[in-house]
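Student: Kindly return the folded structure for what I paste below:
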Amino acid sequence: MNAAKALEQTAATKADKMAYTFLGQSVTYRELNESVDRFAAGLQMAGMKKGDHIALLLGNSPHFIVSLYGALRAGLTVIPVNPIYTPDEISYILRNGDVKAVVLLDILLPAAEKLHAHLPSIEQYIVCESGDERAAGVEQSISSIYPKMKTFSYLLQNKSIFVEPEIEEDDTAVILYTSGTTGKPKGAMLTHKNIYSNARDIADYLDISEKDTVVTVLPMFHVFCLTVVLNAPIVKGATMVILPKFSPKEVFDAVKEHKATIFAGVPTMYNFLYQFESGDPTEFSSIRLCVSGGASMPVSLLENFEKKFNVQISEGYGLSEASPVTCFNPLDRPRKAGSIGCSISNVQNKVVNELGEEMGPGLVGELIVKGPNVMKGYYKMPEETAAAIRNGWLYTGDLARQDEEGYFYIVDRKKDLVIVGGYNVYPREVEEVLYAHPDIIEAAAVGVPDQDYGEAVLAFVVKKGEGLTEEEIIHYCKAHLAAYKVPKSVEFLDELPKNTTGKVLRRSLKDQIVKES
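Tutor: Down below sits the predicted model:
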C-alpha cells in the first residue's frame, strides 16, 4: 500500500463522500481520484518517467493535491517547495534535487523565466491557472520558456491512457528539503512506505475517521500538513476544508460554516486565535480535537487556549526526516501539558547519552527515533546520512527527557543550548516563564557572548501596549528562574521572525545580534 493506492481505495469505498472544499467548490473522492488519474496520464504524455523528479511550487489548493497524488501515482519523486522562497533558494533546491519538471502558479512565471536560464535540465513547466488578474496573459510574455510550458488544465484534459508503473515501497516518493538552519538545506528522501505508514499510524492514533472534517490551513508544502491534515484524512476518507492561508477570522468562519471537528496548527497560530478579539468560543464548539506541532507550545498558552475554547490540544512531535510524526499525546489517557506525548504506533523513541546508551526517566539526552517512517537518507549526502542514521536509529538533534509513564518532553534543540558559567540553560525554559507574563504576547530566548560567564541569556519580547519595561521583565524572571537563567537584557520587537509555518527563527535573531554588534 502507498498514498496513491490509499486514495484509490478511499474513492472506491467512499466515492460520493466529499474529499475537500475550497473557496466554495466541493469535490468528491471519486472526482478527486479521476483528476489524479488524468494528471498522472498527462505527466506520462509529457514524457515524465518513473523515478523522475518533479517540484511543486504551489500554495494550499486543489492543484497541490492533484499534482502530488498524480505524480506519486506515476512513480515520480515529488519535491514540495515553499513558493515564497527567494529565487536563489528555489534555484538551489531545483538544481540539487535534479528536478526535470516544475508545477507552479501562473503568477510565478516571471520568476521562473529568471530561473530558467540557470536550470536547463528542467524539461517541463506545468502552469496552474490561478485566476489572479496579475497573471493575465503572462504565458505569452514568457517567450524563453514557452515551448516547455503546458497548463495544468491541458494535462487534465488529455485523452491518453494511464499506464500504471510498478512502484516498490522503498522507492523514493518525496524529497523534503530541511529549512537549512545549519548550512545548506538537505533533502530528506522519504519512501512510499515512509509516507503511507506515518499517515496511517497518525490517523489511527488520533482516531481520524470519515466522520471528521479537518481544517487544512497549514502550508501543504510542509511535512506537518502533508501527513497530518492531508494524507491522513485521505486514508480515512475525512473531509478537508482547505484554506489558502492562515487568518484567524477565516479559521473561525470555516469552522463555523463546515462544523469542522479537527484543527491542526503551530503554536503561533494558536496564539493568534487566542488573541483574536472577535474570536467567539461558540464558533469553535464543533471542534473535538486540536493538534499542535512544529514547535513547542508554551504551557501557559496551551492552558489559556483550552480554557477559553473548551477543547483539548494534543501536542506532538516530528521532523522531516521521520515523515514527520514520532510522538503525540494519546487520546485514551491523560494529556500532559508541556509533553509531546508518547510514541505513536509502530514507532520507537528513546533518550540517549553521547555514547548512544539509553538514559533513565528524568535525565536529559538526545532523542532518537526508529520505525517505518524514518527516511532512507539525505539526497546525494552519504556522510550526513551516516551521521544522522546510526544502527537504524535517527538522531534528531533534539534534547529530551522521558517520565516514568513513557511521556516525552522536548527540552530544546541541542544547538540552541546556552551555557552560562558552566550551567546549562534551555531557552524554552526561559520562554515558558516569559509567556506566562500577562503583558507578553510572544517571546524568544537566545545565547549571546558574555565576557564574564562565556554566554548570557538575551530575551526578545513582543509586548502588549507600551507599559512593560526591561527592568520589570528581568525582575519578574528573577522570581521564577535561577539567577544564571535570568535574561541579562531584553529587546522589544514588533514581531518575532518566523518561517512559513509560524516557527520562531532563533537563528535570525542571533544573526540580527551579530549585525548590530
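Student: CA only for contacts and neighbour counts going forward, please
Tutor: Will do.
Student: in the helix or strand harbouring E455, what counts as buried?
Tutor: Using DSSP states H and E, E455 falls within strand 454-463. Neighbour counts over strand 454-463 (16 or more other C-alpha atoms under 10 Å) mark E455, A456, V457, L458, A459, F460, V461, V462, K463 as buried.
Student: and if you look at stretch 255-269?
Tutor: For stretch 255-269, a neighbour-count test (16+ other C-alpha under 10 Å) marks 255-256, 258-269 as buried.
Student: quick one: terminal-to-terminal distance for that stretch?
Tutor: 15 Å (C-alpha to C-alpha, to the nearest Å).
Student: counting contacts, what elements does the host helix or strand of Y69 pack onto?
Tutor: Using DSSP H and E, Y69 maps to helix 62-73. Here helix 62-73 touches helix 3-13, helix 29-45, strand 53-57, strand 77-80, going by 3 or more C-alpha pairs under 8 Å, 6 or more residues apart in numbering; DSSP states H and E.
Student: distance between the shortest one and the chain's centre?
Tutor: Averaging C-alpha positions (C-alpha atoms, centre = their mean, to the nearest Å) puts strand 77-80 15 Å from its chain's average.
Student: circling back to that earlier point, okay, the angle between the helix holding Y69 and helix 29-45?
Tutor: When axes from the mean of the first three to the mean of the last three C-alpha atoms, to 10 degrees is applied, the directions of helix 62-73 and helix 29-45 differ by 60 degrees.
Student: Following up with a second sequence; could you model it the same way so I can compare the two?
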Amino acid sequence: MQTRPHHTFWPRRLPRAMNAPRTPLWDNLAVNARRFPDKAALIFMGSTMSYAQLWSAVERFAGHLHEMGVRRGDRVMLAMQNCPQLVAAHFAILRADAVVVPVNPMNRAEELKHFIVDPDARVAVATADLAVELAKASDALPEGQRLRHLVVTQFTDAFDPAALPAEDMPAAWAPWMLTRRDLPSLAGGTVHCWVDCLAREAEPPASEAGADDLALLPYTSGTTGLPKGCMLSHANAMHNAMAINAWGNVTPESVQLVAVPMFHITGMVGVMHAAILAGVTMVLMPRWDRELAGRLISACRVTHWANIPTMVIDLLASPNVARFDLSSLVSIGGGGAAMPQAVAQRLFEQYGLRYIEAYGLTETAAPSHYNPPEAPKLQCLGIPFMSVDARVVDPETGREVEQGAMGEIVIHGPQVFGGYWKRPDDTAATFIQIDGKSFFRSGDMGHVDEEGYFFATDRLKRMINASGFKVWPAEVEALMFRHPAIQEACVIATKDAYRGESVKALVVRKPAQPPVSEQDIVDWCRENMAAYKVPRVVQFVDALPKSGSGKVMWRALQEAEAGASA
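Tutor: Modelled structure (predicted):
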C-alpha cells in the first residue's frame, strides 16, 4: 500500500494493519465463557444471561441442529429481531459448522421464498411472530425446495414479563412481544419449540470448520432485482470484529447498547461479533424506542453505542432527555446516513462526545472506512480502515483519479467477501485488478480530500438510503409488478426531512382493470414487502419515459424529482 495523507491522522496507538486469529468465530464465545463464566453477556428486558449460560445454550442447540441433519457448510436461516435467542442460534449454527443466513424480519412471505430457495436452506429459526410468514413462504414452494425444519421461539422464552417494570415495556411492543403464539404447521416438514430443543441437551460433534470456511451469507440487493448472497468467511468477520474493538477502545468492561438490528451486517459483525470477541456486556433492544434507550443507557451504564444518526436525533428530541444520565458513554458513532452538524455539535457541547462516522457494505463485513476517534470529520466516510487499501478510480478505465476528483470507491482488504453465492458472473464484474491486487467495486462515487479522508458524492448503483436502510428500486419494482392493476412501475428516491430519503413509485395502471387509488397501492405493498421498502408516495402517470432501446429512463425521473424537491 502506498503512503497516503490520512496516515498523518492515524491513531498513534494502533498499527495500520492487523492479523486476525485463524480460529472460527464461535470459538470467541467459547473462550470468554471460560474466562468470564458469570459475567453478563446479554441483558434483555430486565433479564440477564451470563457467558456460561449463553455458551451452554449454544452447545445444546448446535447438538440439536446436528440431530436435524445439519452438516458442515449447510445454510440455516435466522429470522428474528434482537433478542438472546438470535445470539444463541447464530453461534450455534456456526458451532455446527453451518452457515448463518440472516434474514430481515420485516420481510413478508413473498420475499422470504427467495431466502429459502437461493441458499438451499432446509432449516430455519425464527421468533413466533415471524414463523407464520416463513411457513407460508415454504408451503408455497415446490416440494423439493421447502424447509424441512422450523424452530420457533417466543420472546418470553428469554424474560419474565411479570418481573419487568411496566415502563420498560413500550405500549406498542406488548402485543407482539408478550403474546405467546401457537406454532404454525409446515407442509412436509417439522416444527420444533425452542425450549424443547434446549431441554434435550444434545451435544454437537467436534468442529471441523476453519478460518476460510463460509460462515455468514447475508443478502444484499442491487440493480438486477433479486437479492444476492454475500459469502463471508470466519476470517472476513474476525478481522473486522478485532479491528473495531481496537479502534473503539473496547475492553471486557465495556457495555454496548445494541439498538441496531443484528440481522444487518453492522449489528452482526460490527456489534455482536466484536462484543463477543472482547467479552463485552450487550444490552439488547428488539426495536428502537428513545425513552427506553435513554433509561437503558442510564441504568446499565452503557459505554459504547453504535447507531444510525436518526436514533441520536430522536433521543435528543425526547422531552425527557435531561433526565437521562448519558455520562457513562465514551464512544458513539455509526453510519448509514450523514450526521447533521448541529446535532453533532450538541453532542460534543453537552456530553463531550464526538460522533464517529464510518462506512462499509455487506460485501466488506461492515467497515472499510472509519473516522479517527481523535480527528473525525462530519458527513465523511472516514479514512481507510485497518488493513484496507481504498482508492477512488475512474469507473470506466479503473485508473486512480487525482486527489479531489470524483470516481468510484474501490476496496482491498482481508474483510472483503469471497463473492456472490451462485453468481460467478456478478462476482467477476464486481472486482477489478489494480497493481496486482483484487479490489471490490463499491458502486459508490466519492472523492478524497487533501488530508486523505473519503467522502461520498453520488451513487453509481441505483439505490435509496432511507434512515440507513438500503432500498433497491429494482427489487421493489419486481414486487410491485405482481399487483394485478400495475402495468409498469418506476421507483425513485424522494427527499424526506427525517429519513433523508423515502421511496416514491411512479405507476402506470393497466387498462380494463377495476380502479385503484394511490392508497390501495400503498396498502398492497405493506402486505407484500418489508415496511422500509414500501413507497411513501405513489404517483399515477400515463406513461414512463423510455430510451430508444425501451428501457425506463429512471435517472431522468430521479433528476426531475430532485429538481422539484429543490
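Student: Where does the helix or strand that the strand holding E455 of the first structure is followed by end up in the second structure?
Tutor: Remark: after strand 454-463 of the first structure, the chain's next helix or strand is helix 470-478, criterion DSSP H and E. On the second structure, no counterpart of helix 470-478 of the first structure exists by TM-score structural alignment.
Student: Any buried residues in helix 470-478 of the first structure, and which?
Tutor: Quick answer for helix 470-478 of the first structure (16+ other C-alpha under 10 Å): E470, I473, I474, C477.
Student: which outside residues touch whatever helix or strand comes next after it?
Tutor: Next helix or strand after helix 470-478 of the first structure toward the C-terminus (DSSP H and E): strand 489-492. By C-alpha atoms under 8 Å, 6 or more residues apart in numbering, the residues outside strand 489-492 of the first structure that reach it are V457, L458, A459, F460, V461, V462, K463, E470, I473, I474.
Student: so strand 489-492 of the first structure matches what in the second structure?
Tutor: Aligned by TM-score structural alignment, strand 489-492 of the first structure falls on no residue of the second structure.
Student: can you pull the buried residues of that strand?
Tutor: Under 16+ other C-alpha under 10 Å, the buried positions of strand 489-492 of the first structure are V490.
Student: so whichever helix or strand comes after it versus strand 454-463, what angle?
Tutor: Next along the chain after strand 489-492 of the first structure, taking DSSP H and E as the criterion, comes helix 506-516. Here helix 506-516 of the first structure points in a direction 110 degrees away from that of strand 454-463 (the same axes, to 10 degrees).
Student: What are the buried residues along helix 506-516 of the first structure?
Tutor: Buried, per 16+ other C-alpha under 10 Å, within helix 506-516 of the first structure: R506, L509.
Student: just stretch 343-357 of the first structure next, same as before
Tutor: Of the residues in stretch 343-357 of the first structure, those buried by neighbour count under the rule 16+ other C-alpha under 10 Å are S343, I344, S345, V347, Q348, N349, K350, V351, V352.
Student: matching residues in the second structure for stretch 241-252 of the first structure?
Tutor: Going by TM-score structural alignment, stretch 241-252 of the first structure sits over residues 283-294 in the second structure.
Student: Likewise for stretch 262-278 of the first structure?
Tutor: Counting by TM-score structural alignment, stretch 262-278 of the first structure lines up with residues 304-320 of the second structure.
Student: Show me what that stretch is in contact with.
Tutor: Taking C-alpha under 8 Å, 6+ apart as the rule, stretch 304-320 of the second structure contacts 254-260, 271, 288, 290-291, 293-294, 321, 329-339, 343, 467-468, 498-499.
Student: Which among those residues count as buried?
Tutor: Of these, these count as buried by 16+ other C-alpha under 10 Å: 254-260, 271, 290-291, 293-294, 321, 329-339, 467-468.
Student: re earlier: pull up the distance across the match of stretch 262-278 of the first structure, start to finish.
Tutor: So stretch 304-320 of the second structure: terminal residues 21 Å apart, C-alpha to C-alpha.
Student: One more: stretch 266-282 of the first structure?
Tutor: 22 Å.
Student: Give the buried residues for that stretch.
Tutor: V266, P267, T268, M269, Y270, N271, L273, Y274, G279.
Student: Thanks a lot, catch you later.
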